[in-house]
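Asks: Provided below are the primary sequence and the corresponding predicted coordinates.
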Amino acid sequence: MSVLTLKHVNKYYKVAGNQPFQALKDVTVSFDKGELVAIIGESGSGKSTLMNLIGGLDSDFDGEILFNGQNLGTFKEADFVKYHKENVGFVFQSFNLISHLNLLDNVTMAMTLANTSKEERIKRAKEVLSDMGLSDHIYKKPDQISGGQKQRVAIARALVNDPDIIIADEPTGALDAETTEQVLEIITDIAKRGKLVVMVTHSAQVAGHCSRIVSIDNGSIVDDKRNSEPLIHEEVKSSQPAVGNKNLSFFSAIRLALLNMKEKLSRNLLVAVGSSIGIMSVILMLALGNGVKTYINDTMNSFVNPLVTEVRMPADTQGEEAGSDDQTSLEAMQRQQQMEMQSMLTADAPFQTENLDELAALPNVKSLEKGYSLLSFGANRVAYDENESMILTFATVSSNLNESNLTAGNWPEAGQIMLSQSVADELAEDSMIGRTVTLTLTLGEQVVSREFDVSGIFGSDSDAMSGMSAAYVTFEDLNDWYQAENMTLEPNVVFLLAETADDTESIKNKVKDMGYQGSAQEAMTNMFNEMLDVLTYVLAAVAGISLVVSAIMILVVLNISVVERTKEIGILKALGARKKDIRRIFVSEAFLIGLFSGVIGIAFAFGLGYGINQFSLNVFDVPIIQIANENIVMGLAISVVISMLASFLPSQRAAGLDPVESLRRE
């Protein structure tokens, strides 16, 4: 049975005016193993069209083309891919070697597309290149060898998968006479090994070497002459294992993308650097938010004991309809913030005995301490001689206060008061320790005053909280004061002392689950954190606008790459690349651009962040940029995703290119 049979094959093209043009007319012919066939004819006679149909590059025809009894007209994409990988090899007039790959990679390309193991494909490629006399040139690029050597590389590439059919399009058209003879000897030897070799040529010299000459004119076969019987001496099968129906792997696609990016290194580097600016900006904005939040939280926490949990009664929500249908989440948030602010500026509800008992009974609570705290504007004040200072915070001293913030003197005892640094500075230029001041408070509806001796100063000029005016006395002194005014002091804040710092967090969670509130400081910190989060994300979103520009830039570059590599895409399809493989190569290139952009952006962010932190440390003694691990991961992920999204249209365009038209592109 013939290897290749054409039965009543007709081929039509659409020309101007949408009129059909018949390029092949009722072509019927068959070819056997070992034949060296020359297809000759004038330009436009239909030779190339016939070659493209036999090679499976063009599947739009009428009639039947049978390869070992299988009709190419019924092939699907997967069938053509297998046909190109295993059964047919191409040798082109202009060699069609991929310029940025060395000779070894050019020859192994067909096996790379078939996902053959690296060891197998290198071994086989070296064998074939050695047969072509190119052992000493395998790592050279195509532009480093002669035309005859290029053609031998093209022949090696066609033979490497041991196909049944070799199709050669003017294989000697670009060679001198001596080299032509050498190439023809190689091609004749291929036919003698049992391959069907079909050559399209204008040359009588080439046709004279063939065992059969098929003449075509105006789309029809006009002559079919045999010069000799098939040249087959012995059918030689390569030791090359069957390719199977494997396809290009992800890692092979990455390698091909890397080789192409290396060829256009300066351009791709500029694209990566340009894209990295957006990533750097987003990371820095998020890092700035992290730094500010960390600074605020650390400053707030530095004033409290990590073993102590401050507890307040729930805010009065009477009259609030939290579950009403017309309540939106935004309105709920606003009301919650208003209640928190109101609770910070007024005395909290007092604890009852049953509240104290259930809090003291919580697991891991070592002891419970009663306290009193009040925030006010203008109602409370401290006076010394003729100087006076308003008190924003008045509270009883407790174990919640951090001893490291006691910068002068001692904690207050009976008849003593502790002042913040800002209050002490307003009352006197020198030390206030040991001096007697007058504290005026509004207790209920009464305005009362009492004298205290200053025992210590809380906070320092370098502390961020030192500007907050505050005064502290013992709970016992305040209770005596209330009794002296015929009033009862009820604690509005309690402090739960834990065994260890690890227990503090669990106690806070349990207290919250029971419906109690945390400290005013925590509420204020949470409010600041929420505002900082919103501001950080807004700044990051603004910085992220540059990512859109990056995506457009990558889109443009990949489109240019498709145009530049149109012929390469045609070669890959002729070697058995699927549409999916072509897409994968371009998407891999975009992936690498995104990966490199992300890495460069992260490096820039660390470098710029280091410079900013050096400045802020010198000026504010605070590192303001803090790049978290999640910021790094997110920046890298965003860079890769944006690049891959930008590659969608170019990769689709590349995959959809017609191989026949692509191979014609110069």
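Replies: Sure thing, it's come through.
Asks: alpha carbons only for contacts and neighbour counts from here, please
Replies: Noted.
Asks: ok, and for the helix or strand harbouring residue 122, which residues are buried?
Replies: Using DSSP states H and E, residue 122 sits in helix 118-131. Going by neighbour count (16 or more other CA atoms under 10 Å), the buried part of helix 118-131 is 121-122, 124-129.
Asks: distance to residue 599 added to those residues, as TSV?
Replies: Shown next, in TSV, are the buried residues of helix 118-131 (distance: CA to CA, whole Å):
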residue	distance to residue 599
121	33
122	33
124	38
125	36
126	37
127	41
128	41
129	40
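Asks: tell me which of those is nearest to residue 164?
Replies: The closest of the buried residues of helix 118-131 to residue 164 turns out to be residue 128 (CA to CA; 15.9 Å).
Asks: which non-adjacent residue is nearest the closest one?
Replies: The shortest distance from residue 128 to any non-neighbouring residue, by CA to CA, 6 or more residues apart in numbering, is to residue 156 (5.7 Å).
Asks: and the helix holding residue 122, what does it pack against?
Replies: Packing partners of helix 118-131 (3 or more CA pairs under 8 Å, 6 or more residues apart in numbering; DSSP states H and E): helix 103-113, helix 147-159.
Asks: select, out of those helices, the one closest to residue 302.
Replies: Closest among those, once you apply CA to CA, is helix 103-113, at 61.9 Å.
Asks: between helix 118-131 and that closest one, find me the angle.
Replies: 130 degrees (axes from the mean of the first three to the mean of the last three CA atoms, to 10 degrees).
Asks: quick one: contacts of helix 103-113?
Replies: Here helix 103-113 makes contact (CA atoms under 8 Å, 6 or more residues apart in numbering) with 85, 97-98, 121-122, 125-126, 137-142, 153-154, 156-158, 160-161, 243, 246-249, 252, 572, 575-577, 581.
Asks: below is an additional structure, to be compared with the one above:
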Amino acid sequence: MQKLKLEKIKKTYNSGEVVTALKGISLGFRENELVSILGPSGCGKTTLLNIIGGLDRYDSGDLVINGLSTKEFKNSDWDAYRNRSIGFVFQSYNLIGHQTVLQNVEIAMTLSGVSTSERKQRAKQALTEVGLAEHLNKKPNQLSGGQMQRVAIARALVNDPDIILADEPTGALDSHTSIQVMDILKEVAKTRLVIMVTHNGELAEEYSDRIIRFLDGEVQSDSNPIAEAETEKASQQTAKEQKFKKTSMSLITATALSFKNLLTKRGRTLITAFAGSIGIIGVALVLALSNGLSTYMNSMQSDTLSSFPITIGTGEQIIDLTERGPGGLEGNNDAAGYTEYPKDNVMYSYDSEKNSTKHSNIITEDYLNYIGKLETELPNAVNNISYRHGVNINLLAKGQGTAVKFETTSAPSGMGMMMGNNSTYLQELPENNDFVLSQYDLIGEGGRMPAGKNEVVLVVDKYNRIDKAFFEKLGITEDTENYKLTDFIGKTILKVIPNDDYYTRNGDLFTAAAPTDYEKLYDSDTGTKLTITGILRSKEDVSSSYLSPGIAYTTALTADVVEDAQKSEIATVQKDSDKDVMLGTPLDNKAKDNALIMLGADTTPTGINIYPKVYDSKDKVKEYLDQYNDDKSDDNKLIYSDMAEMISSITGTLLDTVTYVLTGFAAISLLVSTIMIGIITYVSVIERTKEIGILRSVGARKKDISRLFNAETLIIGFTAGMIGVGLSYLLEIPINTIISNLAGISGVANLNPLHAAVLVAGSMILTLIAGFIPSRMAAKKDPVVALRSE
């Protein structure tokens, strides 16, 4: 029965002039026979073989395989046909140099979906049949010409094809070896069709079942043509059309092939990977420094800024409402609809006040109750809540012989601390002594924390210093730079005077005590004398100070002063009067409100400071505060300020900007190395052109060839990424040592493992992109041309 039939096959080439290689060839071939095709060079023999093998395409006519026409074959069909039905034996052997003998034979089966164990077993069997059982692990260059040709025959047979195509199989062999090869082919022809192109007429006559002679693209003679009876018999049988299973080279197989190829050029591969790693090293070190600095700054901010309170203050504030204001105030993006830097001859008028508003916080009893629940609702988020009151504290001091007024009317409590000074030198202690002692040490013999309204502590800086102005407020004017801690511990040198004693009524007006009255008031039995029970100094490992140098009193004293002031005569009279009870001048509503607060008639706090336990808990506190505003109108909302967030945002933006700029510079070298890898891949394509042809001849698809070189670039990219990341981790050691010696900061360069993984993946992606064009070029190579290359 006919295995293969050519019907009026024509093929022309256009290489400047049109050359007709085959002129309407019609031939049939039996299922098993050894057919030799003879003829002078250039007569079309090899073209015919390439068309039968699916490496080349005919222009017209038809190639019928087992009754199946190939006119409608797609590229994938031809690839599958070569893999399943065709085995090639070439004059120049066409073995892949970086593969072993066993791997060369296995190559066709890697495209057929055969398991690894079965591939090895079948390849070994095929090599045993051609007498090469002892040479399985050798490379082709370790074999003789005859042995290499036998490897090629084993490769052609291993996938059990229907047709063996041999192009000058003995052309490069001596006569003795040629006979050995022909004996093998003769044996093969007993079970399948073998078509051999040769110039050796003697061998053809001796071994062939059939000889076809070619001349100028036409059949001149056929020694054993298919008889008419055989043709009729074939036509009577139902043609069993076969669909070839599609071939596919897995990424693992492609990677293995590429890896073996790269190992044959270890030096160049490593140099290429190292060059590619330079850009990775640059980006990695920038990210390492950025990550380390970010961690350091976050730690510093956590330590330094965690003591900055979230502040809710009263009074009129101008709020920026661009997009959305703080506290959830409805915003307005006034720039919408405008173009930046317009070139038109136009000028616009707009209302800048649309993007801002004047807002006054009104602290109500309801809000104070809501704040009071904060420590219960978020027990692990808040260290302390302090309330600022505008009431004047009538404080006298007697540090030396004469009592003096300790002025307390200056910057509001909390503001001085945030700005690094406190010109009042007077502040309220948190109620939680454990929290205070977690940040401060009690220094000096016999010191302890205050326990009531009549006890205070002295706060010094880390050098045991307090500003000279503080001592002047105490009435200590002697010119000295040194004091003993015990000069103050246990001493009573301050006294709070009640309003009713401090202010004297004269008709409708009140007069504050004169300096000449201070001594009498200080020695009187009324009022609250304050004893210094201890001295606080911040701990060495605390980077920021919650308290400022000066006097710190208890919340009990605050409560006592507010209660006394509220009941005082001057507060009661001021409450009922529209005039200033001290000056007799008329007061508007705002001025009267301020006067009532200062005299204690209005006990509503003028501000609230909420101190989070740690920096990260600020967000929870702010979320809690925002919930209060959810159902409130803009006028009734209370907005807060967070100095720490503003500072953190500025430093974060600065660090991000520097990171982006440095990464941009490092990316330039990464881009250059990527281009270089693309060039190296192109060189590899040129070097492996013959391998491309071999793979196509055994059924590899274009996408399989592309995948092969993509795998190579991925390996180089992975290697470059790993080298870059590895060297970056090594470079961290001297970098951190230098920075530690210069700046006293340890661990600044610290590459995040996630960033390292991303860099390796990014390196692979970049090299894959770089190799995309070369891999496409490889896939488009003509297999016939590729096989002829050297």
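Replies: The structure has been received and is ready for your questions. All of these numbers come straight from a predicted model, not from anything done at the bench.
Asks: quantify their similarity with the TM-score.
Replies: The TM-score (TM-score structural alignment, normalised by the length of structure 1) is 0.82; 616 aligned residues with a CA RMSD of 4.0 Å.
Asks: closest one to residue 14 of structure 1 among the helices and strands packed on helix 118-131 of structure 1?
Replies: helix 147-159 (31.6 Å).
Asks: how big's the offset between that closest one and structure 2?
Replies: Compared with structure 2 after fitting, helix 147-159 of structure 1 deviates on average by 0.3 Å (mean CA distance after the TM-score superposition for structure 1).
Asks: longest helix anywhere in structure 1?
Replies: helix 520-564 (DSSP state H).
Asks: to what extent does that one diverge from structure 2 after superposition?
Replies: Mean for helix 520-564 of structure 1 is 1.7 Å (mean CA distance after the TM-score superposition for structure 1).
Asks: which SSE is immediately downstream of that helix?
Replies: helix 566-574.
Asks: matching residues in structure 2 for that following helix?
Replies: Helix 566-574 of structure 1 lines up with residues 689-697 of structure 2 when matched by TM-score structural alignment.
Asks: do the same with stretch 592-602 of structure 1
Replies: Mapped onto structure 2 using TM-score structural alignment, stretch 592-602 of structure 1 spans residues 715-725.
Asks: same check on stretch 540-547 of structure 1?
Replies: Going by TM-score structural alignment: stretch 540-547 of structure 1 matches residues 663-670.
Asks: what are the buried residues along that stretch?
Replies: For stretch 663-670 of structure 2, by 16+ other CA under 10 Å, it's 663, 666-667, 669-670.
Asks: report the distance from it to the chain centre.
Replies: With CA atoms, centre = their mean, to the nearest Å as the basis, stretch 663-670 of structure 2 stands 16 Å off its chain's centre.
Asks: contacts for that stretch?
Replies: Residues contacting stretch 663-670 of structure 2 (CA under 8 Å, 6+ apart): 276-280, 282-283, 286-287.
Asks: can you put those residues in CSV and add secondary structure and neighbour count?
Replies: Putting the contacts of stretch 663-670 of structure 2 into CSV (DSSP: H, G, I helix; E, B strand; the rest coil; neighbours: other CA atoms under 10 Å) gives the following:
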residue, secondary structure, neighbour count
276, helix, 31
277, helix, 32
278, helix, 24
279, helix, 26
280, helix, 30
282, helix, 23
283, helix, 28
286, helix, 25
287, helix, 23
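Asks: wait, which of those residues is closest to residue 690 of structure 2?
Replies: Taking these together and measuring to residue 690 of structure 2 by CA to CA, the closest member is residue 276, at 27.4 Å.
Asks: helices along the stretch 251-400 of structure 2, start to end?
Replies: 251-263, 266-305, 365-372, 374-377 (DSSP state H, counting those that start in this stretch).
Asks: any idea how far residue 87 of structure 2 is from the aligned partner of residue 120 of structure 1 in structure 2?
Replies: Using TM-score structural alignment, the partner of residue 120 of structure 1 in structure 2 is residue 118. According to CA to CA, to the nearest Å, residue 118 of structure 2 stands 19 Å off from residue 87 of structure 2.
Asks: without its sequence neighbours, what residue ends up closest to the equivalent of residue 67 of structure 1 over in structure 2?
Replies: In structure 2, residue 67 of structure 1 lines up with residue 65, judged by TM-score structural alignment. Leaving out its chain neighbours, the residue that sits closest to residue 65 of structure 2 by CA to CA, 6+ apart is residue 4, at 5.0 Å.
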